[in-house]
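Peer 1: generate a structure from the sequence data that follows.
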Amino acid sequence: MTDTALDKSLTEKAKDAATTAQEKVSAAASATADAAKSAASSTRDAAKSAASATVEAAKDNPYTAAGVAVAAVAAVGAVAYGVSKLAAADKPKPKPRAAPRKRAPAKPKAAPKK
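Peer 2: Below you'll find the model as predicted:
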């Protein structure tokens, strides 16, 4: 074999390998995209189903739903209050200032002597 034939053979092998790698990557990307679409679709369907079930439960039991909502708001408020107290406890407290000294009353000036 000549050097030119060897170069062509290596070039063709490299092209074939690149084409095969490209096809494999393309197939893997396509499969991943399909799986992501399927997962997104099933997640969307599950969310819609959960939302519909929640709305139906709230319609069937409005007082219970209102109670749950109030409890949720109270829980969030309690957590926020607790966090604010913890944050305030972490801050260093300022040193108390000393009370100002009371001055003795000024002595009356003596009358000038004649």
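
Peer 1: going forward, measure contacts and count neighbours with C-alpha atoms only.
Peer 2: Will do.

Peer 1: longest single helix anywhere in the protein?
Peer 2: For the chain, the longest helix by residue count, based on DSSP state H, is helix 3-60.

Peer 1: neighbours of residue 64, just the number please.
Peer 2: Neighbour count of residue 64, defined by other Cα atoms under 10 Å: 13.

Peer 1: separation between it and residue 12?
Peer 2: According to Cα to Cα, to the nearest Å, residue 64 and residue 12 sit 73 Å apart.

Peer 1: same check on residue 24?
Peer 2: 18 Å.

Peer 1: cool, and residue 79?
Peer 2: Residue 79 sits 67 Å away from residue 12, going by Cα to Cα.

Peer 1: sequence B follows; please return its structure for comparison with A:
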Amino acid sequence: MDWPNACLGPAGADVGHCGLNLAQFYGVEAADAFLLAYMDRAGASFTYHPYWDLLSLFDGLAGGPPQVYGGWKAFGMTGLTDRIVAERIDRYQASLINRLGGN
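Peer 2: Model prediction:
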């Protein structure tokens, strides 16, 4: 992951950001698998709250419609299109709403 602004702060912020990236790269299943693995590994030192996932999602959409970030191709993510990223973001958003208990 490329976290140019990573710093000491809430772990949930990094977990949410990573989940968003994984959803864009590989789909919701990868983001969910990462979250479960992180929670398992961190144990009681990490309390999950969907706030961080939603914050990362909103931050990711602040620049406009979802699209392929140019830097991703330089690191081998060549199979993505703006449409694929947008569809994955839609599915990720739906999964977050379901996680909050909405429909």
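
Peer 1: care to give me the TM-score?
Peer 2: Aligned and superposed, the two chains score 0.20 in TM-score terms (TM-score structural alignment, normalised by the length of the second structure); 31 aligned residues with a Cα RMSD of 4.2 Å.

Peer 1: packing partners of the longest helix of the first structure?
Peer 2: helix 62-90 (3 or more Cα pairs under 8 Å, 6 or more residues apart in numbering; DSSP states H and E).

Peer 1: pull the distance from the helix it packs on to the chain's centre.
Peer 2: Averaging C-alpha positions (Cα atoms, centre = their mean, to the nearest Å) puts helix 62-90 of the first structure 19 Å from its chain's average.

Peer 1: what is the orientation angle of that helix with helix 3-60?
Peer 2: With axes from the mean of the first three to the mean of the last three Cα atoms, to 10 degrees applied, the angle from helix 62-90 of the first structure to helix 3-60 works out at 120 degrees.

Peer 1: which other helices and strands does helix 62-90 of the first structure contact?
Peer 2: helix 3-60.

Peer 1: so how far is the helix it packs on from its chain's centroid?
Peer 2: How far helix 3-60 of the first structure lies from its chain's middle: 27 Å, per Cα atoms, centre = their mean.

Peer 1: ok, stretch 53-62 of the first structure next?
Peer 2: The answer for stretch 53-62 of the first structure is 30 Å, by Cα atoms, centre = their mean.
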